[in-house]
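1. this one's sequence-less:
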């Protein structure tokens, strides 16, 4: 069996598919992974032996560039991204049987259009419950389409969301489909998600609540087993004193790098702890040359997190779940989309603190760290850790090999 996995987004959108690719390959399938052509993805996937087909549309450039300021600009960007993903998936899909897609919505629709054109089975996956229609939560507002203030019923809001998704993404997708000889679709959202999406989130950390509009299959989160040793300088820093607090915001820009880093370092120091700062896409750095603080680049979180006192991060699904598996308290400083959800879940489970707002200050982080570093929080984190499933990718691989999916 040949499977194509398609994603477009940050590391958190690509890494889970790498885990699924490895699980599928171990089960005898042939796998190709379509991902942004940025060098970091190419290096990561080459390092674990996953065949990658690059999307010729840099996600770093997209993230750093200006936002569309008109419906016409948005339609042009949607069409460009959908077309780029379509081309990469079409290249990867020769001789394939099944496509699984995730990532930014325009990329998902481009991927499914390629699957439709080539007659592949199709499945959609998301990594947190809030992306899927449900009476238990509202949809996320789309650019230029705020949720109406006079409507509070979630079912009604999801019904309105169909029109919002069509308004934001419909013209761009229609342009691609016209170009490849396919008719427009009545609902972009339903086309992207299908009728039976996968939810690759841990049932304890991100439970799916029924009833809901869709027949959702929750698999558990997907992890690449990572045995890479830590860099020698990081290992030396860890051995030189008490466990530090890790601070890293992944692909989030954090509205500049100097002030968030300063606020975080000073807040951690105020609690008498050392600091390990991850540079990330924001290129966070040190604020002085004191030996209680170190900046680090790429590092194996599965090895690192069990050796720190707490993890301060942006709240991506992967980082949240990795920290939970490690049994370490968390402080989540949420920025966008799923991150407020994970911040709320960490607080509800008592395994960390949800920072108040997206901009960290000395006072706000100090307060959140007081919660995260409390003995009862550490105890709760240790209790939750063994309940987090580690077999999500393997379970999903079996589903796909058994024919899961629907006609594209």
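-> Received, thanks. From a predicted model like this one, the values you see are computed outputs, not experimental measurements.
2. going by C-alpha atoms from here, please, whenever you check contacts or count neighbours.
-> Fine.
3. immediately after the longest helix anywhere in the chain, which helix or strand?
-> When the chain is parsed with DSSP state H, its longest helix is helix 154-179. Next helix or strand after helix 154-179 toward the C-terminus (DSSP states H and E): helix 188-193.
4. next one for the comparison:
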């Protein structure tokens, strides 16, 4: 059995698929992944076959963020062009298709599966992106707001219309080109009536709703046994547990001077710092012996050695931090990150910073809360509840459901 996995997005979208692919291979199945070339090395380390698609996501995101009025439909159409071409090739010899990531890429994955008569699964990494009476849908910036009196069911009904208006024309152009009829229910066709939720039930419990029947697998974790560099291990051994500061794939356009502010806030709490450069290119302003700069890092090895973890609130980083037992400060930037910040606060395992831009004072105050004994105790307790077998659970289900497809 061979499963085609597809995603378009940052590391938080790609790495879970590497975890799922590795789990599929452990079940005796084959897996190949369509994703941006940014993550080729990570997929190679996991022994996963990558079909790279399009430009680097990092460059694409930088362009979108720099555009004061991005044309969402135009950019979506370009992503669809890339993914229809790549998936048409990658689907050859596959028995099932599973898609995650930004919507234009999942449109392509669903259509290619439909055209080839292959089973198709849509998976999300956060509950808020799936239709539910318990939360609102994402609000497109250039679309009218529903009336304040509307309930969540009405908002999701309006969302189906909005998604069709934004993505329908390029999607149906591609569908027609490969011999499929136009889709007038695009969102629901892509999400399906039975989407999977690849997040941890403790961190992000799914509340049942009649709007869709969700199966929650647990988070897809790529187990990482890469050792920390000797000089980093020496730094960690030389004093008390430091605070990690890193914002992953966020470029932090609105938050200038983030590195200086973060370092000063951590120092104000009497702690040393491990500063991750990330896509924002953070680097320490001075060469203090209390600050160690890192690039791409094995979070599973590093995070358990931290006193606290300051991050952006991506699903992957939040899960890794929660599994480590260290408390967190989440400075949410976009998308699902405010949701994860809220969950960290609700569970008592850290502090949600108010808004995407911190000052030395606001970040230091949040960190003081995260370093409290009761917060650290809660973080350690919750760590024992967060599972690491979600990819294995999903892989077994895929093999069980579709292993005899041909």
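-> The structure has been received and is ready for your questions. Everything numeric here is computed off the predicted structure, so don't read it as measured data.
5. can you give me the TM-score here?
-> Once superposed, the chains reach a TM-score of 0.96 (TM-score structural alignment, normalised by the length of structure 2), with 403 aligned residues with a CA RMSD of 1.7 Å.
6. if we can go back for a sec, mean shift of the longest helix of structure 1 relative to structure 2?
-> Compared with structure 2 after fitting, helix 154-179 of structure 1 deviates on average by 1.3 Å (mean CA distance after the TM-score superposition for structure 1).
7. Provide the aligned range in structure 2 for that helix.
-> Using TM-score structural alignment, helix 154-179 of structure 1 lines up with residues 152-177 of structure 2.
8. buried ones in the matching stretch, by neighbour count?
-> Buried residues in stretch 152-177 of structure 2, counted by 16 or more other CA atoms under 10 Å: 152-153, 155-156, 159-160, 162-164, 166-168, 170-172, 174-175.
9. mind checking what residue 142 of structure 2 lines up with in structure 1?
-> Checking TM-score structural alignment: residue 142 of structure 2 goes with residue 144.
10. buried set for stretch 41-60 of structure 2?
-> Quick answer for stretch 41-60 of structure 2 (16+ other CA under 10 Å): 42-43, 46, 48-54, 56-58.
11. reformat those as a markdown table; add secondary structure and distance to residue 370 of structure 2.
-> Listed next are the buried residues of stretch 41-60 of structure 2 as a markdown table, based on DSSP: H, G, I helix; E, B strand; the rest coil; distance: CA to CA, whole Å:
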| residue | secondary structure | distance to residue 370 of structure 2 |
| --- | --- | --- |
| 42 | helix | 31 |
| 43 | helix | 34 |
| 46 | coil | 33 |
| 48 | coil | 37 |
| 49 | strand | 40 |
| 50 | strand | 39 |
| 51 | strand | 41 |
| 52 | strand | 39 |
| 53 | coil | 40 |
| 54 | coil | 40 |
| 56 | coil | 35 |
| 57 | helix | 32 |
| 58 | helix | 31 |
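12. looking at those, which is nearest residue 72 of structure 2?
-> Lowest distance from residue 72 of structure 2 to the buried residues of stretch 41-60 of structure 2 (CA to CA) belongs to residue 57, with 15.6 Å.
13. correct me if wrong: the closest one contacts residue 11.
-> No - with contacts counted by CA atoms under 8 Å, residue 57 of structure 2 stays clear of residue 11, the gap being 9.3 Å.
14. which residue packs closest to residue 313 of structure 2, ignoring adjacent ones?
-> Here the nearest residue to residue 313 of structure 2 in space, its sequence neighbours aside, is residue 337; by CA to CA, 6 or more residues apart in numbering that works out to 4.7 Å.
15. contacting residues for that neighbour?
-> Residues in contact with residue 337 of structure 2 (CA atoms under 8 Å, 6 or more residues apart in numbering) are 312-315.
16. counterpart of it over in structure 1?
-> That one, residue 337 of structure 2, aligns with residue 339 by TM-score structural alignment.
17. what does residue 267 of structure 2 correspond to in structure 1?
-> Per TM-score structural alignment, residue 267 of structure 2 is aligned with residue 269.
18. could you verify that its match is part of a helix?
-> Yes - with DSSP: H, G, I helix; E, B strand; the rest coil as the criterion, residue 269 of structure 1 is part of a helix.
19. correct me if wrong: it contacts residue 276.
-> No - contact criterion CA under 8 Å: residue 269 of structure 1 and residue 276 do not qualify, at 11.2 Å.
20. ok, these two, which is more surrounded?
-> A direct count of neighbours by other CA atoms under 10 Å for residue 269 of structure 1 and residue 276 places residue 276 higher, at 25 against 17.
21. got a list of contacts for the helix or strand harbouring the more buried one?
-> Element membership for residue 276 of structure 1 (DSSP H and E) is strand 275-278. The contact list for strand 275-278 of structure 1 (CA under 8 Å, 6+ apart) reads 244-250, 261, 265, 268-269, 284-286, 292-298.
22. map residue 187 of structure 2 across to structure 1 for me.
-> Using TM-score structural alignment, residue 187 of structure 2 pairs with residue 189 in structure 1.
23. what about that match, distance to residue 48 of structure 1?
-> 33 Å (CA to CA, to the nearest Å).
24. then residue 185 of structure 1?
-> Counting by CA to CA, the gap from residue 185 of structure 1 to residue 48 of structure 1 is 38 Å.
25. list the contacts for the closest residue to residue 68 of structure 1 other than its chain neighbours?
-> Using CA to CA, 6+ apart and skipping the chain neighbours, the partner closest in space to residue 68 of structure 1 is residue 74 (5.3 Å). By CA under 8 Å, 6+ apart, the contact set of residue 74 of structure 1 is 68, 168-169, 172.
26. and for residue 55 of structure 2?
-> With CA under 8 Å, 6+ apart, residue 55 of structure 2 has these contacts: 36-37.
27. so is it in a helix, a strand, or just coil?
-> coil.
28. this completes my enquiry, with thanks.
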